[in-house]
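*Asks:* got a predicted model here, sequence first, then my questions.
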Amino acid sequence: MQASHGGSRGRALPLLLVAVAPDVPLAWLDELDDPRFSYHRAYNGHDTLRDLYRYQPDLLILGLRVRDPGPWEVLRRVREMTEDLRVMVATRRFDGADALRALDSGADDVLWHGMPEGLAKALVMARLRRATPVSPPDQLLEDGRLRLDLDTHEVTMGGQYVPLTPLEFDLLHFLARNPGQVLSPEQLLHHAWRARPEGDAGKVKYAVLRLRRSIERATGVKAPIETVRGVGYRYVLPGSHPA
């Protein structure tokens, strides 16, 4: 297959983001080799999500052996991000239960090693013909106080660098992209956790507490995250006042 270089602007060929585990044989990918598209390869779930923002691909091929996070978490987060991106899951052996789960989770097609010759490439080309350029959420979130970079996972607040864990980063991102909106613990569990716990609101309470402490240690000022008793939490924009 051809490697892709550079981002989406000005590229001549449709771009596939191929997310497969490092031990997947390249021969399997070579079945999709075609001069009508280029590709970029990611090796784990974290890099896949990062590269969706960086390269803005026309199609995602997601291997079911990807880890950190795994394929189901990646697919969930992709579908939270956009309904427009075409997603095809890929596996070395067809499994009906996995195929149904993938389609129910938002995938458009299933590919597997050993498909009838030419079918995988035909499915890819069919999806690309119907693909529209995807504009994911802005990589950079800024509000005059907070600067949150989705590409580098770096956060500054009031000009001060704020070191955060991956969970704290995801929690702050979801709060800050919904400023002023009260978000319930259940919403935060659903959107911010990489491995979503089942209905344990206590996890949210202590995660918000740790996030506030991280911000306040770095900046020396009160974190702009308000608790609305009995309802949830909200991010307060600069110049706003509690309701």
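*Replies:* Sure, I can see it.
*Asks:* can we go C-alpha only for contacts and neighbour counts from here?
*Replies:* Fine.
*Asks:* so what's the residue count around Glu142?
*Replies:* Neighbourhood size, Glu142 [other Cα atoms under 10 Å]: 16.
*Asks:* surely it is in contact with Leu148?
*Replies:* Yes: judged on Cα atoms under 8 Å, Glu142 makes contact with Leu148 at a distance of 6.5 Å.
*Asks:* which residues are in contact with both of these two?
*Replies:* Overlap of the contact sets of Glu142 and Leu148 (by Cα atoms under 8 Å, 6 or more residues apart in numbering) is empty.
*Asks:* Glu226 belongs to a strand?
*Replies:* Yes: using DSSP: H, G, I helix; E, B strand; the rest coil, the assignment for Glu226 is a strand.
*Asks:* which strands or helices does the longest helix seen in the chain pack on?
*Replies:* Assignment by DSSP state H gives helix 201-219 as the longest helix of the chain. Applying 3 or more Cα pairs under 8 Å, 6 or more residues apart in numbering; DSSP states H and E, one finds that helix 201-219 contacts strand 160-161, helix 166-176, helix 185-192.
*Asks:* Gly96 - how many residues pack around it?
*Replies:* Residues near Gly96, counting by other Cα under 10 Å: 9.
*Asks:* second one coming, line it up with the first:
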Amino acid sequence: MRPLPLILIAAPDGMHPALAELAADPQYETLVAHTGESALRALYKYRPDGLILSLRLPGLDPWEVLSRVRDLSDLPIAVVDQEYRLPDAVRALEAGADDYLTPDLPHRLYVPLLRARLRRGADTAPGTASVIEDGRLTLDLSAHEAVLRGHRLDLTPIEFALLVALARHPGQVLSADQLLQMVWDAPADSDASRVKYTVMRLRRKIAGTTGAPAPIETVRGVGYRYPGPRPPAAP
């Protein structure tokens, strides 16, 4: 086991100061790749624990890098860009990125958000239940395993964390702001689209694996709810 998480930063030369600060952070081992091709080579060779991917990465198209990485791995991915573009934010989140960050965020917020993303795959905090089970859904937090109706779900860390947050509050509607804080460690006024698109991907995966609709309800104008298992019908 590595003593420290290994983070791959795929960004062009002259990267944003926040990325340079993260690369120098002693709580991580970091690799820096300056082209799409070298990013993929580093991914295959070193198997990092997280990826920060710049959409300005030269060489192999960064969208192709994102697609290949997500096809091969469920490691946390934060996509970063020089400025906020709604179409790119939507495309990145739908393609499997866990976050879309731009330098117009205050510097004091930008780096903590990146750190929060990179630690999302860490073990559950002490004192919390390691298994959630309700007769329909089983979540093993230490093994990062989710089984629904007997089907094992292949989830990314952020999708798993979202399902855990909902399953811990069966029957309760959780707003996007609450989920941003619980799942992303992000301020309530952060971009709520990441919740929407992660819910969309999670539902799609569950339906594709189980052949049935995902047990995640949308309460219009309020948020999302995991209803929990329905009680058996009265005889």
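*Replies:* All right, it came through fine. Bear in mind that the values here come from a model prediction, so they are computed numbers and not experimental data.
*Asks:* care to give me the TM-score?
*Replies:* TM-score of the superposed chains, computed with TM-score structural alignment, normalised by the length of structure 2, equals 0.47; 122 aligned residues with a Cα RMSD of 2.1 Å.
*Asks:* of the helices and strands packed on helix 201-219 of structure 1, which approaches Arg234 of structure 1 most closely?
*Replies:* helix 166-176 (6.2 Å; Cα to Cα).
*Asks:* would you mind listing the buried residues in the closest one?
*Replies:* Of all the residues in helix 166-176 of structure 1, those buried under the rule 16 or more other Cα atoms under 10 Å are Glu168, Phe169, Asp170, Leu171, Leu172, His173, Phe174, Leu175, Ala176.
*Asks:* so Leu103 of structure 1 is in which element?
*Replies:* In the assignment (DSSP states H and E), Leu103 of structure 1 maps to helix 96-104.
*Asks:* what helix or strand does Tyr224 of structure 2 sit in?
*Replies:* Using DSSP H and E, Tyr224 of structure 2 maps to strand 223-225.
*Asks:* circling back: relative to helix 185-192, how tilted is the longest helix of structure 1?
*Replies:* Put simply, helix 201-219 of structure 1 runs at 70 degrees to helix 185-192, going by axes from the mean of the first three to the mean of the last three Cα atoms, to 10 degrees.
*Asks:* where exactly do the strands run in structure 1?
*Replies:* 15-19, 38-42, 59-63, 86-91, 109-112, 140-142, 146-149, 154-157, 160-161, 225-228, 232-235 (DSSP state E).
*Asks:* follow-up on the earlier one: tabulate the helices and strands packed on helix 201-219 of structure 1 in JSON lines, adding columns for distance to Tyr39 of structure 1.
*Replies:* Output for these, formatted as JSON lines (distance: least, Cα to Cα, whole Å):
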{"stretch": "strand 160-161", "distance to Tyr39 of structure 1": "34"}
{"stretch": "helix 166-176", "distance to Tyr39 of structure 1": "27"}
{"stretch": "helix 185-192", "distance to Tyr39 of structure 1": "29"}
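*Asks:* tell me which of the ones you listed sits nearest to Arg54 of structure 1.
*Replies:* Here helix 166-176 is closest among those (Cα to Cα), at 17.1 Å.
*Asks:* which helix in structure 2 runs the most residues?
*Replies:* Structure 2, longest helix under DSSP H: helix 193-210.
*Asks:* that one packs against which elements?
*Replies:* Using 3+ Cα pairs under 8 Å, 6+ apart as the contact test, the elements touching helix 193-210 of structure 2 are helix 86-94, strand 151-153, helix 157-167, helix 176-184.
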